[in-house]
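**Q** what follows is a predicted protein model with its sequence.
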Amino acid sequence: MSGFSKIAKRFADGNLIVQILIGIIVGAIFGFWGNASGSEFADKILNGISVLGNLFVGALKAVAPILVFVLVATSIITKEFGEAKGMSKVVTLYLIGTFLAAVVAVAASFMFPVELVLKGVETATMSAPQNVIDVLKDLIFKMVQNPVQALSTGNYIGIITWAVGGGIAMRGCSSETKKVFVDVSEGVTKIVRFVIRLAPFGIFGLVAISIHETGFAALAGYMKLIAVLVGAMLFVAFVVNPMIVFVVTKKNPYALIMTCVRESAVTAFFTRSSAANIPVNMALCKKLGLREELYSISIPLGATINMAGAAVTISVLALAAVNSIDHITVTFADALLLSFISAIGACGASGVAGGSLLLVPLACALFGINNDIAMQVVAVGFIIGVIQDSVETAVNSSSDVVFTAIASETMK
């Protein structure tokens, strides 16, 4: 094995979180050096480094529409929801929890608005529709756009519509055809994993050029964004979920909540994968004495559609993009519709680390924000993803057990 191959293998096998942290630190050092130097030589070096960030954003922009279409269509075509008693209640709780998480995120973004330093917002001409009729009309026209054109232009509303419609139409196809869809989905997911594997280089370039051009302004925006995201997720985990438990069971919710935090959320925080945390959740459900015929279906299903943390991420980042463009105003109707869009989008979030970030453009499209600006926000999401994605996964995965437990409790 050549020296380059050994280095590439060590990088591929390395801890992505550590690598991203190194990228952030080294990028910040280069950025502050360029800022302090102010020389033409430093400008040339930083402009060269920025190419890494531009390539990373470009790769995300290229793969995101295909990923959303394939994941949503494959999920509908192949998903077997099962006939276990109580599943309808679990699914209802999943959807309610995800929607309420989106509402919390929208409220938090209004109370603590975040602005990001993005390129091209000065010349942006988009604006939010003036009333709910305009919003619905715009949505309908986007829904019926040619699917090829929707994919090429990043029209996520149209992509979701065609994916759902195609998935429903293909649910009766043969098992061999379903296997093809699964294989295609796995192939696209591998491409996404490869792109995300290159995140340390892209983030290095993005942080370096951002700090070089804006100094502390970019870092201040990142810190505030992390605070709003984590604050909203913790509110969901320790206020919203307990309220749902109490309403359904009429019992003190915190014994169950704290058990799920200790034995599910902590593990999910470090794995950053709801799918990887399925065995942990299954073991916890068994320990809690829940009905096996219920949790054997609800836990794997929850890993794909119970995405309260993802709904928070999508909503907060979309509104951060809106706040970064001065002339866009958001009405109550826009905010409510964003909550629905974020909840629906979160249910189709990819199983890979950072998968929810690739659905941010779906929410941005509601306000007419183009793909170029939306993907810059996605890139910012990867910069803060060391914290955001860990907390998001912890909320997502622990909620699976919480809702399964209260559904099982009501069946006794």
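**A** Cool, got the structure. Remember, predicted model here, so these are calculated numbers, not experimental data.

**Q** rest of the way, CA atoms for contacts and neighbours
**A** Noted.

**Q** Ile22 and Thr214: what is the separation?
**A** In this view, Ile22 and Thr214 are 21 Å apart by CA to CA, to the nearest Å.

**Q** and if you look at Phe30?
**A** Taken as CA to CA, the span from Phe30 to Thr214 is 13 Å.

**Q** look at these two and report which has more neighbours.
**A** Using other CA atoms under 10 Å, the more surrounded residue of Phe30 and Thr214 is Phe30, with 23 against 14.

**Q** now the more buried one: closest residue in space that isn't a chain neighbour?
**A** The spatial neighbour of Phe30 that comes closest, neighbours along the chain excluded (CA to CA, 6 or more residues apart in numbering), is Ala208 at 5.6 Å.

**Q** may I ask which helix or strand encompasses the one you found?
**A** Using DSSP states H and E, Ala208 sits in helix 199-214.

**Q** check it against this one:
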Amino acid sequence: MKNAIRKWNQISLVKRILIGIVIGIALALTVPDAAKWVSVFGSLFVGALKAVAPVLVLFLVMHAISKHRSGHKTNMKSIVALYGISTFLAGFVAVVASFLFPVTLSLAPGAEDVTPPGGIVEVLQTLLFNIVDNPINALLNGNYIGILTWAVLLGIALRNAADTTKNMLGNISDAISKLVKWVINLAPIGIMGLVFEAIVTNGLSALLDYGKLLAVLLGCMFFIALVINPIIVYINIRQNPYPLVLRCLRESGITAFFTRSSAANIPVNMSLCEKLGLDEDTYSVSIPLGATINMAGAAVTISVLTLAAVHTLGIQVDFGTALILSILAAVSAAGASGVAGGSLLLIPLASSLFGIPDDIAMQVVGVGFIIGVLQDSCETALNSSSDALFTATAEYAKKRKQNKVVKMTA
């Protein structure tokens, strides 16, 4: 048994995940009733990731800032700029695609039980209240803006603490990181359960009526992941971007696709950044921050579904107004971490830009929930994988500039 486990662990994690996916699909198609117990593994896996992620973020960020050396740059400005550029361009791509391939919807009620934010002020107000949230409450509810705020403040307060205190924080961080590795090692079994549950519960038949809408949504997301993001990376590192892009999609995007949670994927991205040899002082902050504000996929969802409602109602919109939509979508998506329901509940906010009534906008939200099986999975995969991608890009760009300076002075 030990030899079998050892050989299994020697196989790359991606290959093991693919094996889990195949087994999950096979069980769902052949013995869906007899294998219902398999779905428990998926719930346990996501639950374990969500449980460990807040504690991991708190101690990693606190430890990184407490031991931060004066004058040591962390590239956070560059990373935040990359997050913002990517999110805006995602909204812009979605607007262009919606004009090139207009989609109309057969609207029907289906989202009466959810309440959207009343406006951009409410979104930003929620964001600010998340910042001053009680730390215990933030940990319990997975409020990463609040967790980050407390971790940064405590880290700054502990910068003059004794070395023994900092070493203790480091030991706790290492122990939690070890737990995370154990959880991630169970990803193949967890994803097997998630795939099984998704196919048995939802199937694919419910998505056929919305094929064109899905094609525009997913087409935009793939275009951003495989064209826009590589261009951004190339401009910064001046090397072939695809090895890095594809590795982030493979090692981060796959797990994010099935967990459908950027928060649950934080430990996966932390592990990927460690493998890439990135600066822990940087990625311990940039990864949880990216899970909150780096929302290219959400910007696509908001823009495409809003313009689908516009086309359905026959509203004439000039491209300038639609461009404002891409800016609004980017800002809203970045500040939506505290809004229950994620990107879909920001559709009424964006729809108000075109005078669309809330009752119509909420029907569009209902359509979003129907296609959420694929939409939300691809959105999360794009959002989460680009957190690690842009963290690595900023560090590689910094090294390129340093090497250039060394060559010029030599």
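**A** Received, thanks. What you see is a predicted model; the values in this text were computed from it and never measured.

**Q** TM-score for the pair, please.
**A** Here the TM-score for the pair of chains, by TM-score structural alignment, normalised by the length of the second structure, is 0.62; 327 aligned residues with a CA RMSD of 4.7 Å.

**Q** after the helix holding Ala208 of the first structure, next one along is what?
**A** Of the helices and strands lying after helix 199-214 of the first structure in sequence (DSSP H and E), the nearest is helix 216-235.

**Q** Asp133 of the second structure reaches Leu148, doesn't it?
**A** No: the pair Asp133 of the second structure and Leu148 fails to qualify as a contact (CA atoms under 8 Å) at a distance of 10.7 Å.

**Q** so between these two, which is more surrounded?
**A** Each of Asp133 of the second structure and Leu148 has its neighbours counted (other CA under 10 Å); Leu148 has more, 23 against 17.

**Q** so what does that one match up with in the first structure?
**A** Mapped onto the first structure by TM-score structural alignment, Leu148 of the second structure lines up with Ile160.

**Q** before we move on, what about Lys50 of the second structure?
**A** Checking TM-score structural alignment: Lys50 of the second structure goes with Lys61.

**Q** one more: Tyr83 of the second structure?
**A** Aligned partner of Tyr83 of the second structure by TM-score structural alignment: Thr98.

**Q** distance of its match relative to Ala363 of the first structure?
**A** 15 Å.

**Q** do the same with Glu122 of the first structure
**A** 21 Å.

**Q** of those two, who's got more company?
**A** Between Glu122 of the first structure and Ala363, counting by other CA under 10 Å, Ala363 is the more crowded of the two (27 against 11).

**Q** what's the spacing between that one and Ser342 of the first structure?
**A** To Ser342 of the first structure, Ala363 of the first structure is 6 Å away according to CA to CA.

**Q** pull up the overlap in contacts between those two.
**A** Counting by CA atoms under 8 Å, 6 or more residues apart in numbering, the residues touching both Ala363 of the first structure and Ser342 are 314-315.

**Q** just give me the match in the second structure for Val72 of the first structure.
**A** Residue pairing (TM-score structural alignment): Val72 of the first structure is matched to Val61 of the second structure.

**Q** that match: neighbour count?
**A** Neighbour number of Val61 of the second structure under other CA under 10 Å is 28.

**Q** list the contacts of it.
**A** 148, 151-152, 155, 281, 284-285.

**Q** need the three-state assignment for it.
**A** Classification of Val61 of the second structure using DSSP: H, G, I helix; E, B strand; the rest coil returns helix.

**Q** before we move on, what about the one 10 residues further on?
**A** Using three-state DSSP as the criterion, the local structure at Gly71 of the second structure reads coil.

**Q** and for Gly338 of the second structure?
**A** Per three-state DSSP, the secondary structure class of Gly338 of the second structure is coil.

**Q** now do the same contact list for it.
**A** Shown in contact with Gly338 of the second structure (CA under 8 Å, 6+ apart): 123, 126-127, 130, 143.

**Q** return the closest of the residues you listed with respect to Pro348 of the second structure.
**A** Pro348 of the second structure lies nearest to Val123 out of the contacts of Gly338 of the second structure, by CA to CA, at 12.4 Å.

**Q** relative to the first structure, which residues correspond to the strand or helix carrying the closest one?
**A** Val123 of the second structure is located in helix 120-131, with elements delineated by DSSP H and E. Helix 120-131 of the second structure corresponds to residues 132-143 in the first structure, going by TM-score structural alignment.

**Q** mean distance of that stretch to its aligned residues in the second structure, please.
**A** Mean deviation of stretch 132-143 of the first structure relative to the second structure after superposition (mean CA distance after the TM-score superposition for the first structure): 2.3 Å.
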